[in-house]
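J.: Kindly return the folded structure for what I paste below:
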Amino acid sequence: MKVFKNKFAQYVDLADDAWSPLTKLDKKDGIFDAGEDLIVAGEDANEVFILQSGWALRYRLLEDGRRQIVNFMLPGDVFDLQSLADLKADHTVTAITECEVSVIPSKPFIAMLGQSSRLAAAFWWAAVQEESILREQIVRIGRRSARERIGHMLLELHRRYVGATGQETDQLVMPVTRSDIADALGLTPVHVSRTMSAMRRSGLISEERGSIILEDRERLARLSHFDTDYLHLKKLSLITPDRRSPPKRNGLLRVDAD
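T.: Okay, the predicted model is just below:
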């Protein structure tokens, strides 16, 4: 659970004992091979997944076979919380690499959230962050140039990867193909290759086998209009639960200003 806790620690302060209800859940730990589906569109969604290691991708497939990658799943990510609403999956999640995953049935997970307000707030914050990332994906595809799209996505993935692993590095181990990048950003593989070649020549990135090195993160962020605000990394403090009765005035709940 280390990467999972690392991810949450970016935006929620939780005391160690707050994790106890989660660790006590009857969950299954399993391995999914590269190319294997974790979630399949149209099937019942009744489990929550926690990605412990490896990379996966979430996508929608059109009738003619065209694919739109919605986002990439990194270590520490939680999905699919739509299972809490007892819905059918409207997308597919496929392992890019070998993935170690913890699988929790949705009903015990919901019961746990009902018993722990601190964990409920933490998972709510994770859902807020994911929704914001999906909104940014719309802006990225709809309004940014090819170089801005690629640079912005690389910086986002880097920030998420560093947050989950706790390893501050300019190297992003990124096991995705040019076709994956193209399907995520609404480009062609050829356009992706040409744009990334230009980014290498300009000193923004370099590439090693299976990795991308962000050679000049600050310049890349400026050129890509990248700002971490949409990742909502401002922390919630949930270390000490407030057991006091909320103040009232004239029979109404009063909200005190910070």
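
J.: drop to CA atoms for contacts and neighbour counts, all remaining ones
T.: Will do.

J.: Residue 136: what's its closest spatial neighbour, skipping adjacent residues?
T.: Excluding the flanking residues, the one nearest residue 136 by CA to CA, 6 or more residues apart in numbering is residue 230, at 7.6 Å.

J.: Verify the stated contact: that neighbour with residue 133.
T.: Yes. Counting by CA atoms under 8 Å, residue 230 touches residue 133, with 7.0 Å between them.

J.: Comparing the two, which residue is more hemmed in?
T.: Legend: neighbour count by other CA atoms under 10 Å for residue 230 and residue 133, higher for residue 133 (18 against 15).

J.: part of a helix, is that one?
T.: Yes. The assignment for residue 133 by DSSP: H, G, I helix; E, B strand; the rest coil puts it in a helix.

J.: Would you confirm that it contacts residue 229?
T.: No. Residue 133 is beyond contact range of residue 229, at 10.6 Å (criterion: CA under 8 Å).

J.: which residues do the two both contact?
T.: Shared contacts of residue 133 and residue 229, defined by CA atoms under 8 Å, 6 or more residues apart in numbering, are absent.

J.: Against residue 200, how distant is residue 41?
T.: 37 Å (CA to CA, to the nearest Å).

J.: cool, and residue 44?
T.: 44 Å.

J.: Compute the number of surrounding residues for residue 191.
T.: 14.

J.: need the contact list for residue 162.
T.: Residue 162 neighbours (CA under 8 Å, 6+ apart): 168-169.

J.: For burial, what's the neighbour tally of residue 160?
T.: 20.

J.: what helix or strand is it on?
T.: helix 146-165 (DSSP states H and E).

J.: Tell me the buried residues in that helix?
T.: Buried positions in helix 146-165, judged by neighbour count with 16 or more other CA atoms under 10 Å: 146-165.

J.: chain center to it: distance?
T.: In terms of CA atoms, centre = their mean, to the nearest Å, the gap separating the centre of helix 146-165 from the centre of its chain is 11 Å.

J.: Can you list the buried residues in the helix or strand that that helix is followed by?
T.: As assigned by DSSP H and E, the chain's next helix or strand after helix 146-165 is strand 171-173. Neighbour-count burial for strand 171-173 flags 171-172 (criterion: 16+ other CA under 10 Å).

J.: One more sequence to fold, the one below, so I can look at both together:
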Amino acid sequence: MHAFRNRLAQYSDIPDKVWNVIQDIGTKPGHFKAGADIIRVGEITDSLFIISTGWATRFRTLEDGRRQIVNFMLPGDIFDLQALARMEADHSVSALTDVSILSISPQKFIRKMRESGEVSSAFWWAAVQEESILREQAVRLGRRSARERIGHLLLELQRRMNGALGSNAEQLSLPLTRVDLADALGLTPVHVSRTMSAMRSAGLIEEHRGLVLIRDRQRLARLSHFDPDYLHLRKLDYSRFSEDTPDVPSKVV
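T.: Sure, this is the predicted structure:
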């Protein structure tokens, strides 16, 4: 739960009493080897999951075998909230690396949400961030060039991993193949390779044995039109709101 707490702490300071409620939510550990399915399309999921360690991917596969990766799930991410409604999964989730997860019973989850408004707000923020990431993925695919897509995704993954680890590293451990990146970005593996080679030559990134070093974050952000506001990483100050204040914030900042 360490990565999950780091992630939630980006949204709001989590008092120990609130964190104790979250820890007491009742989780069951599990482990999946790289390549294993965590959720299969068409299944009715009976648990929510929090990733403790490792990377997973959410994707759809067409009838002819083509795959579209919708997003990558990192330590501290929670999925799939559709378990609350016992709906059939309309996508699949697979482990990209060895993955350790914590599963949560929907009944226990709902009970804790009812007991604590602060806990509910923390999980609500996690859902808001995931929705924002999915919206940005649509923009990435529809309007950005190949270099912009790759640079934007690298900056997003770096920012999210730093949040999960509580760090500010320029280096990103990237367990993704060129095929993974191509399936996420609507490109071919060859196009991904050529574009990343050009990015290395331009001094934007370095690669070495599964590690990507972003050499100039500001320059890459400018070239990729990367604005981290959609990740909602600036903390919400609860003290601005009180029971006597009817206004609801229009945007989480």
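
J.: tm score of chain vs chain?
T.: With the length set by TM-score structural alignment, normalised by the length of structure 2, the two chains reach a TM-score of 0.94; 249 aligned residues with a CA RMSD of 1.8 Å.

J.: Make sure I have this right: the residue nearest to residue 136 of structure 1 is in a helix.
T.: Yes. Applying three-state DSSP, one finds residue 230 of structure 1 inside a helix.

J.: Pick out the residue closest to the middle of structure 2.
T.: residue 73 (4.5 Å; CA atoms, centre = their mean).

J.: Could you find the counterpart of that residue in structure 1?
T.: Under the alignment by TM-score structural alignment, residue 73 of structure 2 pairs with residue 73 in structure 1.

J.: That match against residue 55, yeah?
T.: Yes. Counting by CA under 8 Å, residue 73 of structure 1 touches residue 55, with 5.7 Å between them.

J.: what separates the residue nearest to the centre of structure 2 from residue 99 of structure 2, distance-wise?
T.: Residue 73 of structure 2 is 10 Å from residue 99 of structure 2, by CA to CA.

J.: Now do the shared contacts for the two.
T.: In contact with both residue 73 of structure 2 and residue 99: 51, 55-56, using CA under 8 Å, 6+ apart.

J.: And the strands in the stretch 51-200 of structure 1?
T.: Assigned by DSSP state E, counting those that start in this stretch, the stretch 51-200 of structure 1 shows strands spanning 56-61, 67-73, 78-79, 92-95, 99-105, 171-173.

J.: ok, for residue 5 of structure 2, nearest residue in space, not its chain neighbours?
T.: With CA to CA, 6+ apart, the residue lying closest to residue 5 of structure 2 is residue 76, at 7.3 Å.

J.: same question but for residue 129 of structure 1, I mixed them up
T.: residue 231 (5.7 Å).

J.: So what's the residue count around the one you found?
T.: 19.

J.: ok, it - contacts?
T.: 129, 132-133.

J.: Check residue 92 of structure 1 too.
T.: Residue 92 of structure 1 touches 37-41, 58-60, counting by CA under 8 Å, 6+ apart.

J.: For these, which two are the farthest from each other?
T.: 38 and 60 (13.9 Å; CA to CA).

J.: wait, residue 42 of structure 2 sits on residue 86?
T.: No. Assessed by CA under 8 Å, residue 42 of structure 2 is found out of contact with residue 86, at 11.4 Å.

J.: next one: stretch 72-83 of structure 1 to chain centre, how far?
T.: With CA atoms, centre = their mean, you get 6 Å for stretch 72-83 of structure 1.

J.: no wait, stretch 25-37 of structure 2
T.: 17 Å.

J.: ditto for stretch 130-144 of structure 1
T.: 13 Å.

J.: So what touches it?
T.: Under CA under 8 Å, 6+ apart, the answer for stretch 130-144 of structure 1 is 70-71, 148-149, 152, 185-186, 230-231.

J.: what range in structure 2 does it sit on?
T.: So stretch 130-144 of structure 1 is aligned with residues 130-144, judged by TM-score structural alignment.

J.: In that stretch, which residues are buried?
T.: 130, 132-133, 136-137, 140-141, 144.

J.: Stretch 211-220 of structure 1 too?
T.: 212-215, 217, 220.

J.: go on, stretch 104-123 of structure 2?
T.: For stretch 104-123 of structure 2, by 16+ other CA under 10 Å, it's 104-106, 109, 112-113, 118-120, 122.

J.: Residue 14 of structure 2 in helix, strand or coil?
T.: Taking three-state DSSP, the label given to residue 14 of structure 2 is coil.

J.: which one in structure 2 is aligned with residue 156 of structure 1?
T.: Checking TM-score structural alignment: residue 156 of structure 1 goes with residue 156.

J.: and the nearest residue to its match once chain neighbours are set aside, how many neighbours?
T.: Of all residues not flanking residue 156 of structure 2 in the chain, residue 228 sits nearest, at 7.6 Å (CA to CA, 6+ apart). By other CA under 10 Å, the residues close to residue 228 of structure 2 number 14.

J.: go on, the one 10 residues further on?
T.: For residue 238 of structure 2, the count of nearby residues is 10 (other CA under 10 Å).

J.: One more: residue 39 of structure 1?
T.: Neighbours around residue 39 of structure 1, by other CA under 10 Å: 21.
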